[in-house]
Structures are given as structure tokens and as C-alpha cells.
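Enquirer: using only what follows, build the 3D model:
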Amino acid sequence: MASCSESSNADRNRTTDSEAQAQPLDQDTAGLAKAVFAGGCFWCTEAYFERLKGVEAVVSGYAGGKEPNPSYDEVSAGRTGHAEAVQVYYDSTKITYQGLLEVFFATHDPTTLNRQGPDVGKQYRSIVFYSNPQQKKQAEDYIKELEEAGTFKNKILTYVQPLRKFWPAEDYHQDYYRLNPDDPYVRSVARPKVQKFESNFRDKLKPEYIK
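Expert: This next block holds a predicted model:
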């Protein structure tokens, strides 16, 4: 089964549609709330969140390490302390931070250490990055709730840590799922997961993603 890093390395050696069509972040994000999560390959995580009503933009990037200006080569090789992450810009009157947490924990396995499916390494660890005490408390309380309910067979290993800096990833990673439908990783790993998400969270989807 293809891994996220294998697909990415192959794609960078040829001209891709994403290089020509990737959408820059809408600069009009004033007034929007922000949340940052890491839960495996950011192509999947980005695709989940961008489908939610109330989410206005999602940026793939890196967070959790101390190294400035990390590159994908460095992160995917495990040469930094960063994890692949996404920054979510959302309208808090349409979707709450609690709602984002619920989607985050339902769309990856928070009980595996430094691994999500075929993607292995600290760069794929599960993290909730908080920007204020309220986000920290909500994340910790929700993890406790999931543990007490026995939602997962094994112990949740998700880190809850402060966001120091979010570094946007290279342009070709942005909106990767939509722009690279024939990528082997997208076909074999991401698409089945996204389709399952669309089925399970149909009531939270933007109209254009309801089938």
C-alpha cells in the first residue's frame, strides 16, 4: 500500500495539475476562529475538514517542532520535530471547536503511536494544538469523555500541546486530495477514508459534498 511520503516524492518529479491549480488561502480570514490538528497524512485531514459546514479554509502544514521553515523532505524523513498538520479557519457561529474535535477523533486512530495506517514516523503522531486555555480544556475534557465511554479499545495517545508556530506546507500539498484524484495514495488510502467520512457525517457536510 502506498504511503503519503512515497506519493509525494513521486509527484514532485513531474508537473502536476496541483502546481497550476492550487488555490491560495483566501486572505479575508478576519473574524474567523482557528484550530490546528495533526492526525496522520495532511492530505486526508485537510479533505475532511474542508467538507464541513462552517469551515472556510484549511491549510496543510507543519507544527510541533522547533526547527524554523521546515520542508517536506525534512519532515517526512523525520529530521525535525514537526508533525504534518492542518490549520482550520472556521466560523464559530456555524461550527464549534467541540464539533471540530469530534470530527478529528472520529477520522483517525488516536491510539496508535507515531503511525496512521501505512504512514509511520513521529511526523504522523496525533496532536491537538491549542491556542488558548479554553481549547486546551475542551480537548482534555473530550479525551477524558472518550476514554470513560470506552470509545476506543486502546488508550488514547493524542498529545494536547500549545501551538508555537504553524508553518504552511509547499504549494503542491494544498488541496492535494481534490487536485490529484489519480494519485496511488489518494486512490488506495485517502478516498475510502473520505468516502466513509462523507457517509458518517452527512449532516455536517457542505451541500456540494452531499451525494
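Enquirer: from now on I want contacts and neighbour counts done on CA atoms only, so please keep to that.
Expert: Fine.
Enquirer: what helices and strands are in contact with the top helix by length along the chain?
Expert: Determined from DSSP state H, the single longest helix within the chain is helix 133-149. Helix 133-149 is packed against helix 97-106, strand 159-162, with contacts defined by 3 or more CA pairs under 8 Å, 6 or more residues apart in numbering; DSSP states H and E.
Enquirer: contacts for the helix or strand just after the last one next, please.
Expert: Stepping forward along the backbone from strand 159-162, the first helix or strand reached (DSSP states H and E) is strand 167-168. By CA atoms under 8 Å, 6 or more residues apart in numbering, the residues outside strand 167-168 that reach it are Val59, Ser60, Gly61, Tyr62, Ala63, Asn69, Pro70.
Enquirer: for this protein, which segments count as strands?
Expert: Under the criterion DSSP state E, the chain contains strands at 33-39, 55-63, 83-90, 115-116, 119-120, 126-130, 159-162, 167-168.
Enquirer: and for comparison, fold this next one:
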Amino acid sequence: MEVATLGGGCFWCTEAVFKRVKGVVSVKPGYSGGKVPNPTYEEVCTDETGHAEVVQITFDPSVITYRELLEIFFEIHDPTTPNRQGNDVGSQYRSIILYHSEEQKKIAEEMIKLYERKLGKKVVTELVPFEAFYEAEDYHHDFYDKHKNYPYCKLVIDPKVKKFMKNFPDKASIRI
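Expert: From the prediction side, this is the model:
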């Protein structure tokens, strides 16, 4: 098994998508990329901890590769907008890849260049070494699956999950 740590806006969104990917064993929402140990959601929302909302993904590389995870990552969020995804604004919503090895770093660098060419814009995704992951509070776990009728889920998460299902049908493990 391998681990990937990615931030692409609200972790409710990224968790909902990556939970539906074949080869993904677990997805945990949390905080990473900052300097404050054991931050709370409220602290992260102050924009003062340096942390981003991220998901930590444990995956089987014989089923899904890190490169394929990054392809999904870049397709389900806007990597060209700093500190924002849609109406979610703040540094905690920034696009960030926290690499766990030099190989992950190399692949991420290649994917950033690929998406800059594909999108015709500068990709602002931060690429930094992984240091620590702080798991989010329990109420953030499986938020989408527990609250599908919540307006945010309907308006923001549903389209991302549907986009993933449409664009990556061979990678999807669960249909909605």
C-alpha cells in the first residue's frame, strides 16, 4: 500500500470522490501543510495555522497508480486559482500536493507541467514534502455520504462526484 496526501478545496469534496476510486483502501479528511500541531477545524478556518484541508489516501498501486490519482485530482478541482475553490475562499482551500517520496514529487512535477499545457494557464498547486497529517474531527468523516441532501452536497459535491464518474468510469468503484 502507498499513501497520497492531496488538498483540492473542501475535504468533503475530495473525500467523496476518492472514496469512489478503485484501488483506494481508505480516505481520511484532515489538515496538513501548516506549522500548528493538532489544529481544530475552527483554527484552520482562521487562515492562521498554515494548514490546508486535505485527504490522506491509502491506495493499492497495483490497482491505481499515483499518477492516475493525480489525474483525477487535477480534473475535480481548479488548480489554477490560489486559495479558493468556488465559493470556498481561504488558504485552507488551496490546491496542494504533499509528496511522500522523491518518486511522488517527480510524478507531481510532471503532472503539473502537463496540466499547465492542457489548461493553458499556470497551475498554482503547491508541491511540498509531507511532514504531518492531522485527522479531522469525526463529523467531517464521510460527510457527503451521511448528508447527501445537505445543500452544499447537492450544489458542490454532487457535480464533482458526477464529473469523476463520467470522466473516469473505468476507475469508479461505486455508482451513485
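Enquirer: Leu113 of structure 1: which of the helices and strands packed on helix 133-149 of structure 1 is closest?
Expert: strand 159-162 (10.3 Å; CA to CA).
Enquirer: off-centre distance for that closest one?
Expert: 15 Å (CA atoms, centre = their mean, to the nearest Å).
Enquirer: corresponding residues in structure 2 for that strand?
Expert: Counting by TM-score structural alignment, strand 159-162 of structure 1 pairs with residues 126-129 of structure 2.
Enquirer: which parts of stretch 137-154 of structure 2 are buried?
Expert: Of all the residues in stretch 137-154 of structure 2, those buried under the rule 16 or more other CA atoms under 10 Å are His140, His141, Asp142, Phe143, Tyr144, Cys153.
Enquirer: does the fifth one really touch Phe11, like I thought?
Expert: No - with contact taken as CA atoms under 8 Å, Tyr144 of structure 2 and Phe11 are classed as non-touching, separated by 10.0 Å.
Enquirer: ok, the alignment partner in structure 1 of Ile107 of structure 2 - how many residues close by?
Expert: Counting by TM-score structural alignment, Ile107 of structure 2 lines up with Gln138 in structure 1. A count of nearby residues for Gln138 of structure 1, using other CA atoms under 10 Å, gives 15.
Enquirer: now the residue nearest to Gln138 of structure 1 when sequence neighbours are not counted: how far from Ser5 of structure 1?
Expert: Closest residue to Gln138 of structure 1 apart from its sequence neighbours, by CA to CA, 6 or more residues apart in numbering: Gln98 at 7.0 Å. Noted for Gln98 of structure 1: a distance of 30 Å to Ser5 of structure 1, by CA to CA, to the nearest Å.
Enquirer: of these two, who's got more company?
Expert: Taking neighbours as other CA under 10 Å, Gln98 of structure 1 and Ser5 compare with Ser5 leading, 19 against 13.
Enquirer: mind listing what the more buried one touches?
Expert: So Ser5 of structure 1 contacts Ser76, Asp119 (CA under 8 Å, 6+ apart).
Enquirer: against Asp11 of structure 1, how distant is it?
Expert: Ser5 of structure 1 is 10 Å from Asp11 of structure 1, by CA to CA.
Enquirer: ok, Ser76 of structure 1 next?
Expert: Distance from Ser76 of structure 1 to Asp11 of structure 1, counting by CA to CA: 14 Å.
Enquirer: who's more crowded, those two?
Expert: Ser76 (23 against 15).
Enquirer: ok, for the aligned partner of that one in structure 2, nearest residue in space, not its chain neighbours?
Expert: Using TM-score structural alignment, the partner of Ser76 of structure 1 in structure 2 is Cys45. Once flanking residues are discounted, Cys45 of structure 2 sits nearest to Gln92: 6.8 Å by CA to CA, 6+ apart.
Enquirer: sorry, back to before: rebuild the strands of structure 1 as TSV, extending it with distance to Glu148 of structure 1 and mean neighbour count.
Expert: What follows is the strands of structure 1, written out as TSV (distance: least, CA to CA, whole Å; neighbours: other CA atoms under 10 Å):
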stretch	distance to Glu148 of structure 1	mean neighbour count
strand 33-39	21	23
strand 55-63	29	25
strand 83-90	27	26
strand 115-116	23	20
strand 119-120	28	20
strand 126-130	19	25
strand 159-162	18	16
strand 167-168	34	20
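Enquirer: adding distance to Pro181 of structure 1, write those strands out as JSON lines.
Expert: Converted to JSON lines, those look like this (distance: least, CA to CA, whole Å):
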{"stretch": "strand 33-39", "distance to Pro181 of structure 1": "21"}
{"stretch": "strand 55-63", "distance to Pro181 of structure 1": "17"}
{"stretch": "strand 83-90", "distance to Pro181 of structure 1": "20"}
{"stretch": "strand 115-116", "distance to Pro181 of structure 1": "20"}
{"stretch": "strand 119-120", "distance to Pro181 of structure 1": "19"}
{"stretch": "strand 126-130", "distance to Pro181 of structure 1": "25"}
{"stretch": "strand 159-162", "distance to Pro181 of structure 1": "31"}
{"stretch": "strand 167-168", "distance to Pro181 of structure 1": "22"}
